[in-house]
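**Student:** pasting the sequence and the predicted coordinates here, then a few questions.
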Amino acid sequence: MENAFANNRLTRRFAALKAEDRAGLVVYVTASDPDLETSAQLLAGLPGAGADIIELGMPFSDPMADGPSIQRAALRALASGACMNRTLAMVKDFRKTEADTPVVLMGYYNPIDTYGAQRFAIDAAAAGVDGVIVVDVPPEEADEIQPVLAAHGVAFICLSTPTSDDARLPAILKYAGGFLYYVSVLGITGTVSAAADAVAAAVARLKRHTSLPIAVGFGIKTPQAAATVARVADAAVVGSAVIDRLAAGLDANGKPTPRAVPDTLAFVADLAQGVRGARQ
């Protein structure tokens, strides 16, 4: 699947990053967290803050691979009225002013299945979505969603973990497009961090199997940690730490204070500075 999306935003962005000899910063935020207006403001500000690729979480009531930070974000979003229609509308509105930054939807299959996989693929492509990560769809079940996404030019982005050995990787890479997301630690998001040498060894091994860019996520909490990953990988993914910064800007009732979005974007800018200076 590696050459199926030769001219989409993800491919162009990674080519530009390679030309600049630097890694990218992938920033995860949850759609409609803590509410639609605040989430839309944050989304609109991410490219200017230095996010090279945006992962937009599709809120789900049982995000089993996510730690407490993203779980709470999903619950806040759902309480504010989040749904698939609203998430796709957010991307469509974002595209009115930002044509180049890739947007990847990330989440679980249940909301997609409820919406309808074919309808989801059509509407996601129309909204300007470039890729989709479905955490709970293994390669053995990818035929349910990958072909319909590919038919509409949307990459199905696959996950590899420390337990994905050389025998397992061909099954994963059969369906992978856009980039390969390496989950650097076992367990849920936002917890422990992988050792730098372990990440370097894992990225080197994966690159022997695929020409897809390798993005590394889970456990990256600081600009320094992002820079460490950016020295060896094609992108560093930061999610829970960004969500935590946003949550710190909410009041006791979970409502955003005036500093919520600016402080979160300032943190993203710090992460971007770490990533961009990592190979200098």
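**Tutor:** Done, it's in.
**Student:** use CA for all of it now, contacts and neighbours both
**Tutor:** Fine.
**Student:** quick one: the helices in the stretch 51-200 of the chain?
**Tutor:** 68-79, 84-95, 109-115, 117-127, 146-151, 169-173, 196-207 (DSSP state H, counting those that start in this stretch).
**Student:** list the contacts of the nearest residue to residue 144 once chain neighbours are set aside.
**Tutor:** Spatial nearest neighbour of residue 144, chain neighbours left out: residue 117 (7.7 Å); criterion: Cα to Cα, 6 or more residues apart in numbering. Residue 117 sits next to 144-145, 148 when contact means Cα atoms under 8 Å, 6 or more residues apart in numbering.
**Student:** which one of those residues is nearest residue 8?
**Tutor:** residue 148 (16.4 Å; Cα to Cα).
**Student:** just to check, the closest one is in contact with residue 123?
**Tutor:** No. With contact defined as Cα atoms under 8 Å, residue 148 does not count as touching residue 123 (11.5 Å).
**Student:** so what's the residue count around the closest residue to residue 196 other than its chain neighbours?
**Tutor:** With Cα to Cα, 6+ apart as the criterion, residue 196 has its nearest non-adjacent residue at 6.7 Å, and that residue is residue 228. Other residues near residue 228 come to 22 when the count uses other Cα atoms under 10 Å.
**Student:** let's bring in a second model and compare:
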Amino acid sequence: MTRLVSAFAHGPALITFVTVGDPCPAATPAILDALVAGGADVIELGMPFTDPMADGPAIQAANIRSLAAGTTTADTFAIATGFRERHPHIPLVLMGYANPMLRRGPEWFADACADAGIDGVICVDIPPEEDDALGPALRAKGVAQVRLATPTTDAARLPAVLDGAGGFIYYVSVAGITGLQQAAEGSIEDAVARLKAATDLPVAVGFGIRTPEQAAAIARVADGVIVGSATVDIIAAHGVDAPGPVRAYIETLKSAITKVKS
């Protein structure tokens, strides 16, 4: 978890997402290295799943490609372990759904995360009210349970979202699936201010951020900028040749965020 603290210590962090095994498990390490080379401060690894209900068409298609290539949970942890050996200081956050995380038990999953050098976990379909399903096992191993807040998270429910949360708060800036919408900047600013008044954790904003201009706008009001579908689209277009284009794209986002920092 100390890697996550460090990632947010020097201004807004660039958080990037890719689906493990897209286009195939052998291609993922080079894509992850390209994210780091482009300037990513935190990397979210999407665990492929057959029914990614919170994700839009781009990430749904990435899940299909990954599963068609035979990607397994063992592949996910092997790729994470290799990444940690190459990049000891860049935080890794697993993002996915309860079924692959819990099918062998929460303790098994938490142990595997700790052994692979995973810093945090985002489980989309375990609500805070069901934290006992996974949260205690993760926290016992020092793995952050990164929680999601949305435009519909009201003052009555926010304490439950924050209870047991770690690493950062992922603010989902629109009520919908990933990749299709961009919320108004003013509404994001108000939401981030409300969250920051309630927690000392960094607040990172995602859903619908694609351009350097959008990334810079979010960086002015939030502690982190999360980009997923746009990178996944590049991987879809270039396949195993994606590392170069991915690095070039991430560099444009990092440059825009760095200018905000300065």
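**Tutor:** Yes, it's here. Just so you know, these numbers come straight off a predicted model, no measurement behind them.
**Student:** and the helices of the stretch 51-200 of the first structure, which is most packed in?
**Tutor:** helix 68-79 (a mean of 21; mean count of other Cα atoms under 10 Å).
**Student:** can you give the distance of it from its chain's centre?
**Tutor:** Taking Cα atoms, centre = their mean, to the nearest Å, the mean C-alpha location of helix 68-79 of the first structure is offset from the chain mean by 16 Å.
**Student:** all strands of the stretch 151-262 of the second structure, in order?
**Tutor:** 169-172, 203-206, 224-227 (DSSP state E, counting those that start in this stretch).
**Student:** just those: most buried one?
**Tutor:** When these are compared using mean count of other Cα under 10 Å, strand 224-227 is most buried, at a mean of 28.
**Student:** what residues in the first structure pair up with that strand?
**Tutor:** Counting by TM-score structural alignment, strand 224-227 of the second structure pairs with residues 235-238 of the first structure.
**Student:** now do that stretch: everything it contacts.
**Tutor:** Applying Cα under 8 Å, 6+ apart, the contact partners of stretch 235-238 of the first structure are 23-28, 213-221, 226, 229-230, 275.
**Student:** just the residues you listed: which are in helices?
**Tutor:** If you go by DSSP state H, the contacts of stretch 235-238 of the first structure have 226, 229-230, 275 in helices.
**Student:** pick out the most distant pair among those.
**Tutor:** Longest distance between any two of those is 8.2 Å, between 229 and 275; criterion Cα to Cα.
**Student:** residue contacts, the equivalent of residue 243 of the second structure over in the first structure?
**Tutor:** Using TM-score structural alignment as the criterion, residue 243 of the second structure maps onto residue 261 of the first structure. By Cα under 8 Å, 6+ apart, the contact set of residue 261 of the first structure is 38, 41-42, 246, 249.
**Student:** using JSON lines, please lay out the residues you listed together with distance to residue 61 of the first structure and neighbour count.
**Tutor:** Putting the contacts of residue 261 of the first structure into JSON lines (distance: Cα to Cα, whole Å; neighbours: other Cα atoms under 10 Å) gives the following:
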{"residue": "38", "distance to residue 61 of the first structure": "20", "neighbour count": "20"}
{"residue": "41", "distance to residue 61 of the first structure": "24", "neighbour count": "13"}
{"residue": "42", "distance to residue 61 of the first structure": "22", "neighbour count": "22"}
{"residue": "246", "distance to residue 61 of the first structure": "20", "neighbour count": "27"}
{"residue": "249", "distance to residue 61 of the first structure": "23", "neighbour count": "19"}
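**Student:** and the two most separated of these?
**Tutor:** Going by Cα to Cα, the pair spanning the contacts of residue 261 of the first structure furthest: 41 and 249, at 13.9 Å.
**Student:** about what we covered before: of the helices of the stretch 51-200 of the first structure, which is nearest residue 187 of the first structure?
**Tutor:** When the helices of the stretch 51-200 of the first structure are compared by Cα to Cα, helix 68-79 sits nearest residue 187 of the first structure, at 12.2 Å.
**Student:** residues in the second structure matched by that closest one, start to end?
**Tutor:** Going by TM-score structural alignment, helix 68-79 of the first structure lines up with residues 57-68 of the second structure.
**Student:** same question, stretch 191-198 of the first structure
**Tutor:** Stretch 191-198 of the first structure corresponds to residues 180-187 in the second structure, going by TM-score structural alignment.
**Student:** and that stretch, end to end?
**Tutor:** From its first residue to its last, stretch 180-187 of the second structure covers 17 Å (Cα to Cα, to the nearest Å).
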